[in-house]
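In: Any chance you could fold what I've pasted below:
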Amino acid sequence: MRVVSGEFRGRRLNMVPGDTTRPTADKVKESIFNMVGPYFEGGQALDLYAGTGGLGIEAVSRGMDHATLVDSAYQAVKTIKQNVQLLKAADRFTVIKRSVQAACTALAAEHQQFDLVLMDPPYTQQRVLTELANFVQLDLLKPGATVVVETGMDVQYPDAITGYRIRRLQTYKVAQVLVLERNEDA
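Out: Predicted coordinates:
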């Protein structure tokens, strides 16, 4: 696994030991960023269920000012910290070891808001619609923020999601990627 483009392009990232973490494939990662960018002029990114930190690292590599990387698994957080150290840009990343719900609540209490949210939950623990509603309730998203959700093929999305405009739904062999835009009028 590597950083696909931008400042850190070509850097190899460490994988989480074992088989409990499924990193986003480089091809899918490149496709995601082509849908939402592909480059950014600053901003704050939030990478939930970060695993290796690859999506958040890619966002910073492509121009985001900072990424907050959240995972609850000890081995994942250890790997994320190693990957951030490899980049020699630790000040551009915050690593949080907490559940997504606890981390989002804490970030909201600090009045943090994000321009880009990347969410790749374990395929067996998908609560995507609940978490999307939670982002709106906690006011974690800046107006017009982009939210990218990678899920298994078994997730069925409604035609409309309160608080968002659906920009795109792209399917791959075993995954689908939903791209949303925060829409306060919805």
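
In: For the rest of this, base every contact and every neighbour count on C-alpha atoms.
Out: Fine.

In: how about the helices in this protein?
Out: 26-36, 54-61, 74-87, 100-109, 128-138 (DSSP state H).

In: Mind listing what's buried along the second one?
Out: What it means is helix 54-61. By 16 or more other Cα atoms under 10 Å, the buried positions in helix 54-61 come out as Gly54, Leu55, Gly56, Ile57, Glu58, Ala59, Val60, Ser61.

In: Could you do the longest one as well?
Out: When burial is assessed from 16+ other Cα under 10 Å, helix 74-87 yields the following buried residues: Gln75, Ala76, Val77, Lys78, Thr79, Ile80, Lys81, Gln82, Asn83, Val84, Leu87.

In: Following up with a second sequence; could you model it the same way so I can compare the two?
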Amino acid sequence: MSGRIRIVGGSLRNSRLDVPGLPGLRPTPERVRETLFNWLAPMIEGARVLDLCAGTGALGIEALSRGAASACFVEPEARAARAVRDNLRRLKAMGGEVAATDAQGFLRGTARPFDLAFLDPPFALNLWGALAQGLEQGGWLAAQAWVYVESPRDVAPTLPASWSLHREGHAGEVRFALYRRALPLS
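Out: Presented below is the predicted three-dimensional model:
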């Protein structure tokens, strides 16, 4: 393991996550996670969470720490997926499952609706639009789901029209935004 990051709040507050030293692994900064979970505070309890490009798993583990019912971590890199599993086990974080596959492959599987999805793909791969469409069209989001999107500050990802911006912020060269899925009444 090459580093550690801290869980900011909830039952696992101040717990450390072991983070493997992998090229391109970019944990969401503590300050950003704290802001995001302040925004999510009213709805996180009991939520079904999808950490689609898990990396360190910090976003999903933070959600479990703050009362989410479950979190599915999707991570194709074997060492990163193993680190997420090990952190979940060591912290006794119940409700976490790890899918060791890539996000696009995962989204081609059998869908189940999530209340909250974290969309933070490796920046160099430019997958925001494809993954957002997969989430939206594949049955992965509950009707009023929340979607967190992290991207470079100067990138405006193309997202589904049914996602409306709730809040956004910037930290250094990163833009972070929370969207609410709002389907038209039929």
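
In: hang on, the earlier thing: figure out which of the helices of structure 1 is closest to Leu178 of structure 1.
Out: helix 26-36 (9.3 Å; Cα to Cα).

In: Check the burial of Gly6 of structure 1 by counting its neighbours.
Out: Residues near Gly6 of structure 1, counting by other Cα atoms under 10 Å, number 15.

In: residue contacts, the equivalent of it over in structure 2?
Out: Using TM-score structural alignment, the partner of Gly6 of structure 1 in structure 2 is Gly10. Taking Cα atoms under 8 Å, 6 or more residues apart in numbering, we find Gly10 of structure 2 in contact with Glu62, Ser65, Arg66, Gly67.

In: Check the gap between Gly10 of structure 2 and Ile61 of structure 2 for me.
Out: 10 Å (Cα to Cα, to the nearest Å).

In: now Asp18 of structure 2
Out: 12 Å.

In: Spatially central residue for structure 2, please.
Out: In structure 2, the centroid-proximal residue (Cα atoms, centre = their mean) is Phe118; its distance is 2.6 Å.

In: follow-up on the earlier one: mind putting the helices of structure 1 in JSON lines, distance to Lys173 of structure 1 included?
Out: As requested, those are exported to JSON lines (distance: least, Cα to Cα, whole Å):
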{"stretch": "helix 26-36", "distance to Lys173 of structure 1": "10"}
{"stretch": "helix 54-61", "distance to Lys173 of structure 1": "19"}
{"stretch": "helix 74-87", "distance to Lys173 of structure 1": "25"}
{"stretch": "helix 100-109", "distance to Lys173 of structure 1": "27"}
{"stretch": "helix 128-138", "distance to Lys173 of structure 1": "20"}
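
In: Out of those helices, which is closest to Thr162 of structure 1?
Out: helix 128-138 (7.4 Å).

In: Show me what the closest one is packed against.
Out: helix 100-109 (3 or more Cα pairs under 8 Å, 6 or more residues apart in numbering; DSSP states H and E).

In: Mind naming the longest strand for structure 2?
Out: Longest strand in structure 2, counting residues (DSSP state E): strand 141-152.

In: Comparing that strand with structure 1, how large is the average distance?
Out: Averaged over the aligned pairs, strand 141-152 of structure 2 sits 0.7 Å from structure 1 after superposition, using mean Cα distance after the TM-score superposition for structure 1.

In: and the angle from that strand to helix 128-137?
Out: If you take axes from the mean of the first three to the mean of the last three Cα atoms, to 10 degrees, strand 141-152 of structure 2 sits at 170 degrees to helix 128-137.

In: Which elements pack onto strand 141-152 of structure 2?
Out: So strand 141-152 of structure 2, by 3+ Cα pairs under 8 Å, 6+ apart, packs with strand 114-119, strand 174-181.

In: any chance of those strands in JSON lines, plus distance to Ser151 of structure 2?
Out: Compiled in JSON lines, these are given as follows (distance: least, Cα to Cα, whole Å):
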{"stretch": "strand 114-119", "distance to Ser151 of structure 2": "9"}
{"stretch": "strand 174-181", "distance to Ser151 of structure 2": "5"}
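
In: most tightly surrounded among these?
Out: strand 114-119 (a mean of 24; mean count of other Cα atoms under 10 Å).
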